[in-house]
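In: show me how the following folds:
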Amino acid sequence: MEFSIKASAPEKLKTGCLIVAAFSDKGLCAQAESLDAASKGQLARLVKRDLEDKAGSLLSLPLLPGVAAQRVVVLSLGKQADYNDKALRTALGALGRWLAARDCGDAALCATDLIPATGNLPAVLRTAGQLLQDAAYRFHAPSARKEPRKVGTSKIDFILVARSDNAARNALAQGAAIAEGMALTRDLGNLPANVCTPTYLAETAQKLGKQYKFKVTVFDKAGIKRLNMGSFLSVTQGATEPPRFIVMEYLKGKPGAAPIVLVGKGITFDTGGISLKPGLGMDEMKYDMCGAGSVLGTFKAIAQMGLALNVIGLIPSTENMPAGNATRPGDVVRSMSGQTIEILNTDAEGRLILCDALTYAERYKPAAVVDIATLTGACITALGHQTSGLMANDDDLARELLDVGVAAGDRAWQLPLFDEYQDQLKSNFADIANIGGPPAGSITAGCFLSRFTKAYKWAHLDIAGTAWKSGADKGATGRPVPLLTQFLIRRAKA
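Out: Next up is the predicted model:
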């Protein structure tokens, strides 16, 4: 989708579709009033009669008298007193779906009238660019059928009262870049596990590195062994697909400045191993690599916008399969850190690959490390599918991520990491057990990871409930690319 910014009188624009805004209780917004004057009050009369009250409702009016556009679409923002960031996102999401389903050729959105949500034009443009482009996302599934003709509006002009500045243009470009990153993350998640293998993830990283000129190093199984990643290797034992450890180094910030490290769980299919999962719904375990996918998507977003920051991406990737040589419950393995782990449940494998990657992260002397993982079903029980779980060993880092999550519409909620929970991970046969039992399952998973993050500021995002949807809307969501990208944008400005 192509975006641009213009300053123009809305009623004079020759466009396939002109979008204006209205409040259900206050009527037309300022830019729409010029259309009403041109139509001699007809627009206001039709809006009062036919536009529904709730935010996101749409009224389509072809050939409005006195207006050059072929069609005028009025977007309801709900009641003015209730207008906030959520209402803005609801309205833009509905508009994006409408535009994605119709080939209007080009469209123009009167963007100035959307500003009251934040009082911040760049924030509105960033949100609009992200949501409108994300609404146009389509996964092209393998099929014997001929690909249907592409439908949807391909170009949108954002109409402002005054000429835009660099901040406005950059924000719109950032929103589009975030949506591009989300699209990559969604594509990777939606691909079947026989296509999106650890090798495929590594090749995707290498293509990004070549396209955007950053360094990518890929370790094969022998390389992983040389790194003494015994915990990671224990998960790979039953798999025939070769594992990969992917290292991406995006160094566009100040030379020598401490980087941010993102660590993404890359289990490309999770059977549970010997601790086999139930068959119902197991097909969705192709989404167990969405943490890795979100790191790749975030790298695409920041590289596309040319963000001036040093960022490292670490992706340990393998399948978790049952086999005669697979790791068994009760086995003890030695992690890269030297700590030994009693594996009581082979379906708690994500933490076993992440802990070695988190130890590897120490070599970068990072400013902060954030790991992202579809780690625990317990997080879905606690927070549902709306909010990601967050744990951290640094309260300031946790607050920073919570704040940017709100700003990005990609929220997280902090769970405690009290020392008392660590007792659940005691083992009679190793330094630590890989599970702590049913109580506080998400928290004890975070406690396990915290044992490997004592050298730096660290946060953990459990995205088990937010990385994909089930049912009729089944598919990857692209989260938490918006949260991660906004976090990095803010760090680049600091």
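
In: only C-alpha atoms from now on, for both contacts and neighbour counts.
Out: Noted.

In: same for the lengthiest strand in the chain, what does it pack against?
Out: The strand that spans the most residues within the chain, counting by DSSP state E, is strand 310-320. In terms of contacts (3 or more C-alpha pairs under 8 Å, 6 or more residues apart in numbering; DSSP states H and E), strand 310-320 is packed against helix 198-212, helix 230-236, strand 244-251, strand 260-264, strand 266-270, helix 290-304, helix 350-360.

In: mind doing that once more with 6 Å?
Out: Packed against strand 310-320 by the contact rule (3 or more C-alpha pairs under 6 Å, 6 or more residues apart in numbering; DSSP states H and E) you find strand 244-251, strand 260-264, strand 266-270.

In: can you give me the helices for the stretch 1-150 of the chain?
Out: Using DSSP state H, counting those that start in this stretch, the helices of the stretch 1-150 of the chain run over residues 30-38, 42-50, 85-100, 121-135.

In: from those helices, which stretch is densest packed?
Out: Mean neighbours per residue, mean count of other C-alpha atoms under 10 Å, is largest over those for helix 121-135, with a mean of 24.

In: can you classify Leu390 by secondary structure?
Out: Following DSSP: H, G, I helix; E, B strand; the rest coil, we place Leu390 in the strand state.

In: relative to Leu415, how far out is it?
Out: Computed with C-alpha to C-alpha, to the nearest Å, the distance linking Leu390 and Leu415 is 6 Å.

In: who has more neighbours out of the two?
Out: For Leu390 against Leu415, the residue with the higher neighbour count under other C-alpha atoms under 10 Å is Leu390, and the figures read 27 against 16.

In: tell me who's in contact with that one.
Out: Leu390 makes contact with 413-415, 460-461, according to C-alpha atoms under 6 Å, 6 or more residues apart in numbering.

In: second chain to compare with the first, below:
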Amino acid sequence: MPLSLSIRAAQPLELETDLTVFGVWAFDPSKKLPDAIKAVDEALGGGLLALLKKEEFTGKPDQSLSVPALGRAPTGRIVFLGLGERANVKDPATRTFAAKAGRAAISDKAKSLVVVLPDGLEKHLRAVGEGIELGTYRFTKYLTGDRRPKESLETVTFVAGKKAPADAKKEIALGQKIGQAVNLTRDLSNEPSNILTPAALAGEAQKVAKAGGLKIEVFDYKEIQKRGMHLLDAVGRGSANEPRFVHISYTPTKKAKKKLVFVGKGITFDTGGISIKPAAGMGEMKHDMSGAANMVGLMAAVAAIKPNVEVHAMMACAENMPDGNAYRPGDVWPSLDGKSVEIINTDAEGRLVLADALAYAAKLEPDLLVDNATLTGACIVALGNTYSGWYANSDDAAHDFSAALKASGEQMWRMPLIEDLRDQLKSDSADLKHMGDRSGGSITAALFLREFIGKTKHWVHADIAGPATSDRATGWNPKGATGHGVLTFVSLIEQAAK
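Out: Sure thing, here's the model as predicted:
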């Protein structure tokens, strides 16, 4: 059941609720205290100021302070969350604040939540709606009995410090839909692989397309072979669960300003194939379809936003398994665009399915082509688990993607397409080897993908291997699948619409 969100003007300490969260700008306790803190101190009969001093709470980012109401206000607990300097707060910080408020409600087993927005946050209501959805996310589908949560958050009331703008409800509702779209990607990535096969992933895309009035094509295995998507065929042929290729599209009612095409890697489980992975950590390979899951969530968001931009999303879905029909190291396979590829390691399967998907996408002649994938461990070695790496083949593409990142607040770092490493992809028996040496592995993977974008002038590749999942809740991300990338892609689309 979706969260019920509302915004109103009210005295927050007069609202009956399980939890009340105040956003607090940074302040100097030796000078003027925020009005919210004064009001709560008065309602609780004093003592709060001493606690503030003891805990050194001054409203800095990441600071929080929790106090029980003890029957002195119609709320069970009051939480203060620091927002930092007012001048520095934009959508990403607002989204994080709202997510933390939601997470506090989940931790408190609250059914109702009041979030008090200080003056200034009424300019960021869409980010508030996004954050509350992202912060209250939980994947509990398979929990039963005592493991299943007994309570769930049902209502959230936002109280604006100043009069809420006329479009407040609309902005919060749109933010909620975008947050739900990101949560959909999280759900898909968290699904176990015995449930989410390539066909099932394609089926989820069909549900989103139907609900959003989007066009969709799904190629089954026979159609993939007929179309000449040989590399996707190679990766998927070792599994009893046949591969799928998905193309979702949105066309605005007015003449589109631009055409943006997105591509996602959808390996629903990756054993490594013949080059089988070690057992330790293999269970995490259910998340190897996070790039494709992002495509489903992205198009759900596009259906909600309805931008004046033509948007296409493609998913190359397969399961990489080592049966008697599996592709092998040393094989040579043709690709959709005609180049022959020598297989070096079957555990580098993601770039193969993306190669055919990019060749297909390039035929649409997009103004910008973006792919995303949990592609290489080398990117995690380079940037850690909280940043993804991205590459661009033009300054214009890099400029637009950088601006989208700044707006979204997601953590990505531009990596170089080092031309000297291109020699590592030379093969004695085919046009290309599909991987190079261990050193610079994320870069050579990007260089390999670039071979399949045809005449596309503006292309971005995002290697999201690290932050696609998290081992703990931080910011607006939960433990488990994060949906990393969707907010940036949404920002990129809205940027193009302007």
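
In: got a TM-score for the pair?
Out: Here the superposed chains carry a TM-score of 0.89, computed using TM-score structural alignment, normalised by the length of the first structure; 485 aligned residues with a C-alpha RMSD of 2.8 Å.

In: hmm, back to that, take the contacts of Leu390 of the first structure and keep only those in strands.
Out: Among the contacts of Leu390 of the first structure, the residues falling in strands (DSSP E) are 413-414, 460-461.

In: most widely separated two among those?
Out: In those, the most distant members under the criterion C-alpha to C-alpha are Trp413 and His460, with 11.1 Å between them.

In: more neighbours, these two?
Out: His460 (25 against 17).

In: tell me which residues touch that one, please.
Out: Contacts were defined as C-alpha under 6 Å, 6+ apart; by that measure His460 of the first structure touches 370-371, 390-391.

In: need the helices for the stretch 301-450 of the first structure, in chain order.
Out: Going by DSSP H, counting those that start in this stretch, the stretch 301-450 of the first structure shows helices at 350-360, 377-383, 395-408, 441-450.

In: kindly reformat those helices as a markdown table containing mean neighbour count.
Out: Conversion of those to a markdown table gives the following (neighbours: other C-alpha atoms under 10 Å):
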| stretch | mean neighbour count |
| --- | --- |
| helix 350-360 | 25 |
| helix 377-383 | 17 |
| helix 395-408 | 18 |
| helix 441-450 | 24 |
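
In: will you turn these into JSON lines that also has distance to Leu344 of the first structure?
Out: Conversion of these to JSON lines gives the following (distance: least, C-alpha to C-alpha, whole Å):
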{"stretch": "helix 350-360", "distance to Leu344 of the first structure": "12"}
{"stretch": "helix 377-383", "distance to Leu344 of the first structure": "17"}
{"stretch": "helix 395-408", "distance to Leu344 of the first structure": "30"}
{"stretch": "helix 441-450", "distance to Leu344 of the first structure": "13"}
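
In: relative to Asp25 of the first structure, which of those helices is closest?
Out: Across the helices of the stretch 301-450 of the first structure, the minimum distance to Asp25 of the first structure, taken as C-alpha to C-alpha, is reached by helix 395-408, at 26.4 Å.

In: that closest one packs against which elements?
Out: Secondary-structure packing of helix 395-408 of the first structure (3+ C-alpha pairs under 6 Å, 6+ apart): helix 481-493.

In: what's in contact with the helix it packs on?
Out: Identification of contacts with helix 481-493 of the first structure by C-alpha under 6 Å, 6+ apart yields 182, 294, 298, 308-309, 404-405, 408, 410.

In: run a quick neighbour tally on Thr485 of the first structure.
Out: Under the neighbour criterion other C-alpha under 10 Å, Thr485 of the first structure is assigned a count of 28.

In: what residue of the second structure matches up with it?
Out: When the two structures are superposed using TM-score structural alignment, Thr485 of the first structure falls opposite Val490 in the second structure.

In: just want the angle from the one helix or strand Gly189 of the first structure maps to to helix 290-304.
Out: Element membership for Gly189 of the first structure, per DSSP states H and E: helix 166-190. Here helix 166-190 of the first structure runs at an angle of 150 degrees relative to helix 290-304 (axes from the mean of the first three to the mean of the last three C-alpha atoms, to 10 degrees).

In: now the angle from helix 166-190 of the first structure to strand 266-270?
Out: 30 degrees.

In: show me what helix 166-190 of the first structure is packed up against.
Out: Taking 3+ C-alpha pairs under 6 Å, 6+ apart as the contact definition, the neighbouring helices and strands of helix 166-190 of the first structure are helix 121-135, helix 290-304, strand 475-476.

In: right, and these - which one's nearest Ala141 of the first structure?
Out: Of these, the one closest to Ala141 of the first structure (C-alpha to C-alpha) turns out to be strand 475-476, at 11.5 Å.

In: after superposition, how close is the helix holding Gly189 of the first structure to the second structure?
Out: After superposition onto the second structure, helix 166-190 of the first structure sits on average 2.3 Å from its aligned residues (mean C-alpha distance after the TM-score superposition for the first structure).
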